[in-house]
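1. no sequence on this one, just coordinates:
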């Protein structure tokens, strides 16, 4: 077993330093986006929602702050979905057995996504109506 408390080992596991680390991290992020898009229907639905809402946010005549809110809330919901999906994957990796803590973790991730969607509705209706 690898001792991750050793700073040298931890650096090696993280994939380098400086520009190499940034490039590696970018590659890992792109792999995460591809995995979410490939395996998570909810993520694909949010990508579609963003494809509709983001151009509208750029088109409507609103203040810069309002435009920022119209752009950020759908993107925030995508971010929340990535975190929610990662929680679900980790829970499933640990065990597929039904357990109250596993259910709570998944339910809380779902609740976070629900709040992200509520933020979209509240911001968009407040600004556009």
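-> Structure's in. What do you need? This structure is a prediction, so every number in the text was calculated from the model and none was measured. Numbering: from 1, shown residues only.

2. C-alpha from now on. contacts and neighbour counts both.
-> Noted.

3. What are the buried residues along stretch 98-113?
-> Residues of stretch 98-113 classed as buried by neighbour count (16 or more other Cα atoms under 10 Å): 102, 106, 109-110, 112-113.

4. ok, and here's another one to check against it:
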């Protein structure tokens, strides 16, 4: 891969992240939660292993939210009319984000409660 193409691919990726942060309410919520977690982790001085778990969890939530957005936009592009399969695709993708977000909250509680207790 040529250097220019590689740089262009990074540019497109950053544009995708920026789009999600600007236009998706749930992504903005995840970003705010990320700031809170990073500040709390710094404040209570979580261990290196806890940082790794927190960062992987944050990355997972952000990634799933962006995949959800991509899927929703693709479905909207394919059909403007309501279709049961389109609804299932959108609902399943949103459900995946919800499941991982609930796990992320549980992970956060397991890590932070002992420090705050």
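-> Good, I have the coordinates. Note that the structure is predicted; figures quoted are calculated from it, not measured.

5. that older thread, what about the buried residues of stretch 98-113 of the first structure, which are in strands?
-> Applying DSSP state E to the buried residues of stretch 98-113 of the first structure, no entry is found in strands.

6. middle-most residue in the second structure, spatially?
-> residue 62 (1.4 Å; Cα atoms, centre = their mean).

7. Residue in the first structure paired with that one?
-> By TM-score structural alignment, residue 62 of the second structure lines up with residue 78 in the first structure.

8. now for the longest helix seen in the second structure, which elements pack on it?
-> Counting residues, the longest helix in the second structure under DSSP state H turns out to be helix 84-116. Under the contact criterion of 3 or more Cα pairs under 8 Å, 6 or more residues apart in numbering; DSSP states H and E, helix 84-116 of the second structure touches helix 25-44, helix 48-78.

9. Show the contacting residues for residue 19 of the second structure.
-> Not one residue lies near residue 19 of the second structure by Cα atoms under 8 Å, 6 or more residues apart in numbering.

10. returning to what we had before: rebuild the helices and strands packed on helix 84-116 of the second structure as a markdown table, extending it with distance to residue 115 of the second structure.
-> Shown next, in a markdown table, are these (distance: least, Cα to Cα, whole Å):
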| stretch | distance to residue 115 of the second structure |
| --- | --- |
| helix 25-44 | 6 |
| helix 48-78 | 12 |
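
11. Mean neighbour count, the ones you listed: which tops it?
-> For these, the largest average neighbour count (mean count of other Cα atoms under 10 Å) is found in helix 48-78, namely a mean of 16.

12. quick one: that one to the first structure mean distance?
-> Mean deviation of helix 48-78 of the second structure from its aligned counterpart in the first structure after superposition (mean Cα distance after the TM-score superposition for the first structure): 1.0 Å.

13. Which secondary structure elements does that helix sit against?
-> Against helix 48-78 of the second structure (3+ Cα pairs under 8 Å, 6+ apart) you get helix 3-23, helix 25-44, helix 84-116.

14. So which of the helices and strands packed on helix 84-116 of the second structure is nearest residue 12 of the second structure?
-> Of all these, it is helix 48-78 that lies closest to residue 12 of the second structure, at 13.3 Å by Cα to Cα.

15. quick check: angle from that closest one to helix 3-23?
-> 90 degrees (axes from the mean of the first three to the mean of the last three Cα atoms, to 10 degrees).

16. Distance of the corresponding residue of the second structure for residue 113 of the first structure relative to residue 57 of the second structure?
-> In the second structure, residue 113 of the first structure lines up with residue 97, judged by TM-score structural alignment. Shown here: residue 97 of the second structure relative to residue 57 of the second structure, a distance of 12 Å by Cα to Cα, to the nearest Å.
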